[in-house]
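Enquirer: Next come a sequence and a model predicted from it.
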Amino acid sequence: MSSYRDLLRTPGVARIIAAQLTARFPFGMLSLAFLLHIEQVTGSYGAAGLVLAATSIGQAIAGPLTSRWMGVWGIRKVLLLTLAVCAVSVTTIALVTMTVPAYMAVGFVAGLSTPPVQPAVRTIYPKLVTSQQLTPLFSLDASAQEIIWVLGPVVTTFVSTQVGTVWGIALAAVIMVVGCLWFISSPEVGRVRIPRSRRKLGQVLKRPPVLLATVVGFLLIGACSAVEAGVVATFGHDGLEAGIVLAIFSVGSLAGGLALGHTPIGPYALARRIFIVFAGLAVASLFLNAWWLSVTLFVAGIGIAPALAVLFAIVSASVKFSDTAEAYGWVGTGQLIGAAMGSAAAGFLIDGSGAVGAFWVAGVFALFGFVIPWIGHRWHPDLRGRDASPIPDTEPINTQPS
């Protein structure tokens, strides 16, 4: 814990962590808020899953593009533009009653314009701390972001059930605007200039660790999205049980991230951490009551933040600084496609088999999330005794006399 205290005393670190967490907080609210609102309007979890899938697909397409634009136009300009469009789209879903295809279209635009705060802050971090502090910073960040998933579902469930689903979405939109403006105005954002990448879009995926992180992120977040849908379907709209169980799921992740943040990252680190997630989810569907799900999802959560920290670290250590934003964009795209697939599959199985179907989906995603990095461990950088700093950008130097 002392190393975390030292990190937070580093100039700018506490401020940028707080600002980016606030900016990203609405995205711990919007999936559940959209799910509750669209299901209430249409009466179908399948329809709600389709809207969530459309939103996530929009985010997936935008991830690498908007991240790469930050190297062309600058971080602040890209964030301001995307924030304006996203805020309008989210508000439209809350205030305008539409058909399911129309909801999907507006959700797609909202996803397409999601401010790329996460790729931006992952790219800024190596410029704030020493190389030895970078891996602990990724762990701290992965743990701290669980605050989003602890408080977000609770706040959304309370506001949506006690006040109204429209107000649940509207509150998320307000927090998004305030948080993004705080992050954009932070001095650290203005001081970092992302170099323009010389590679074609998508070339960074030829780096095996980036591809591994993208695929595993897809599976991990797909499992989490299915769990979220399953918990909401289990407890319905009449109480706070859904929000509380999801919060406990995230508390497990927070605890795991802080406890395992200093564990050396070897070639099997990712597989071992995701096995914890699979173990918890494998037994979660046996009894769909609040106590059982709280215990099993807490256990599953212990592996999530540590796994995400490994994903961030192996990407950072494997690409040039000019490619880091795009690389994190692709990793985010993988996670968002996973969220789309997990939500959609869970929604249809809930309609067909009941809430337990969502937990079956989550277990399958987590199983593949464990198997793939175990088989592909040779693609996983061994960071034991190494730092996770990006590869420096270099240019040819003319040594011929002029």
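Expert: On my side now, so go ahead.
Enquirer: Only C-alpha atoms from now on, for both contacts and neighbour counts.
Expert: Noted.
Enquirer: Can you check which helix is longest in the protein?
Expert: helix 321-353 (DSSP state H).
Enquirer: Run the chain-centre distance for that helix.
Expert: 9 Å (C-alpha atoms, centre = their mean, to the nearest Å).
Enquirer: Hmm, Phe249 and Glu146 touching each other?
Expert: No - here Glu146 does not reach Phe249: they are 9.4 Å apart, not a contact under C-alpha atoms under 8 Å.
Enquirer: quick one, helices of the stretch 1-150 of the chain?
Expert: 2-9, 13-24, 30-42, 45-73, 75-95, 100-112, 117-124, 131-144, 146-162 (DSSP state H, counting those that start in this stretch).
Enquirer: And those helices: which comes nearest Ala269?
Expert: Ala269 sits nearest to helix 131-144 of all the helices of the stretch 1-150 of the chain, at 13.4 Å, using C-alpha to C-alpha.
Enquirer: Next up, a structure to set beside the first:
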Amino acid sequence: MSSATYRTLLRTPGAAAFFLTAAVGRVGIAMTSLGIVWLVHGQTDSYADAGLVTGGCAVAEALAGPQLARLIDRFGQTRALPPALLAHAASVATLLTLVADGSPSWLMTAGGVLVGATVPQLSALSAARWSALLRGDRAAGLPTAFALESLSNALGYLVGPALVSTIGAGGHPALGTVLAAVLVVVGGLAFAAQYRTAPPVCAFAERTRARGSLLRPGFAVLVGHNLAIGVYFGAMQVSVTAFAVEHGAPDAAAPLFAVSSCSGLLAGWVYGLRRWRAEARVQLAAGTAGLALGSLLLFAAGSPLGLGFVMVLTGAAVPPILVLFSVLAESAAHRAVLTQAFTWLNSASAAGAAGAAAVSGRAVDSSGAPGGFAAATTAAATMAVLAATGIRARYGPKQQLARHEPTRLQGQPRDENTMTGSRPPI
């Protein structure tokens, strides 16, 4: 298929508007954590304090994200998102004030927790909109839409950290945090204003029954997959940096990560162009097996150049896996709790990355970079085993519950994207 597949999706009425506004907010989200590092370190000259505040932000985001998503599923994106964005703006202002006043580290950490707890999960909200927009005979376009989402996330995490680092290195550490908040709030409010493409809100009884889909084995395994890939990301960040330092080329770490990211962008783009015949669960088994095998080559790398070649291979395997996680989550979870489903996957990945950073750091201290590579390879092998054994029992056949259309609440605006008709019993 040609790249017109992406253009066709974005030409769907309302799609380009919510996708682009969410992309703006994603850049701000990608800047938030690193912006806090620059902000706190610029005031305290302590990386320990900066890490503590940033860690509090990350943990709060992982824990509070699903709860915020639950409110969004209950009240709808257009009603729940603006108050959350205002709370995020107030939290960032509080943190800026605490840092500027030279507050104790525990108080600044509390400010970081507030910032993380109010970060909107725009990627989950955007994915939920694609699911609502591409229904029925258009559902075949979902993998391409999720590939587009993956590309947007990857670009956001390329542009955002580079932008905030440039601002911080220029002697304006607080400006990066301010800009991040502005992008999140402005992009998020513009996203919420696209009410025509917002997923319909389900009645309370239907949402209550639908929560059971988040407790089923299929979805639990997907959470396990995301936890493992978070471990992989966290371990690679530490071990690749350690590898570059051990080989006397600390400046090579940034180009290595850039090469991996560019490889992933290209692979994600190509993956979304093609309509694959194999089922998603089979593709996931193949993709995770490829990542596990590619990770074994990390131990054979003898120089930064050699490691770069390996990271091109492993980096290319990651985006299709992330797309398949979204595809399988969309079919495993009921539409009434779909935002929560996507957010739980994001939280699991964040938790895995945070835990792996600490564990692999100790492994690197004791065994060098190979110790960190061992943690990353173990995580990739775990995903391959989960995907290869008992696939049908966990992912398929698709839960009928997940494909039912939600009931439109009385008084909810109707648009051309809302399907009508009777809903089969759950």
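Expert: Perfect, thanks for sending it. Remember, predicted model here, so these are calculated numbers, not experimental data.
Enquirer: residue contacts, the residue nearest the centre of structure 2?
Expert: Centroid-nearest residue in structure 2: Asn346, 4.8 Å away (criterion: C-alpha atoms, centre = their mean). Neighbouring residues of Asn346 of structure 2 by C-alpha atoms under 8 Å, 6 or more residues apart in numbering: 62, 226.
Enquirer: just Ala87 of structure 1 next, same as before
Expert: Listed by C-alpha under 8 Å, 6+ apart, the contact partners of Ala87 of structure 1 are 110, 173, 176-177.
Enquirer: Reformat the residues you listed into a markdown table and put distance to Leu35 of structure 1, secondary structure and neighbour count next to each item.
Expert: What follows is these, written out as a markdown table (distance: C-alpha to C-alpha, whole Å; DSSP: H, G, I helix; E, B strand; the rest coil; neighbours: other C-alpha atoms under 10 Å):
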| residue | distance to Leu35 of structure 1 | secondary structure | neighbour count |
| --- | --- | --- | --- |
| Ala110 | 15 | helix | 27 |
| Ala173 | 15 | helix | 24 |
| Met176 | 18 | helix | 22 |
| Val177 | 21 | helix | 18 |
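Enquirer: deepest of the helices of the stretch 1-150 of structure 1, which one?
Expert: Among the helices of the stretch 1-150 of structure 1, ranked by average contacts under mean count of other C-alpha atoms under 10 Å, first place goes to helix 45-73 (a mean of 25).
Enquirer: hang on, isn't Val106 of structure 1 packed against Ile93?
Expert: Yes - Val106 of structure 1 is within contact range of Ile93, at 7.0 Å (criterion: C-alpha under 8 Å).
Enquirer: surely Ala354 of structure 2 meets Phe233?
Expert: No - counting by C-alpha under 8 Å, Ala354 of structure 2 sits too far from Phe233 to count as a contact (9.3 Å).
Enquirer: Have a look at how far, on average, stretch 345-353 of structure 1 is from structure 2.
Expert: Once the two are superposed, stretch 345-353 of structure 1 sits an average of 5.3 Å from its aligned residues in structure 2 (mean C-alpha distance after the TM-score superposition for structure 1).
Enquirer: Can you tell me which of the helices of the stretch 1-150 of structure 1 is nearest to Ile276 of structure 1?
Expert: helix 131-144 (16.0 Å).
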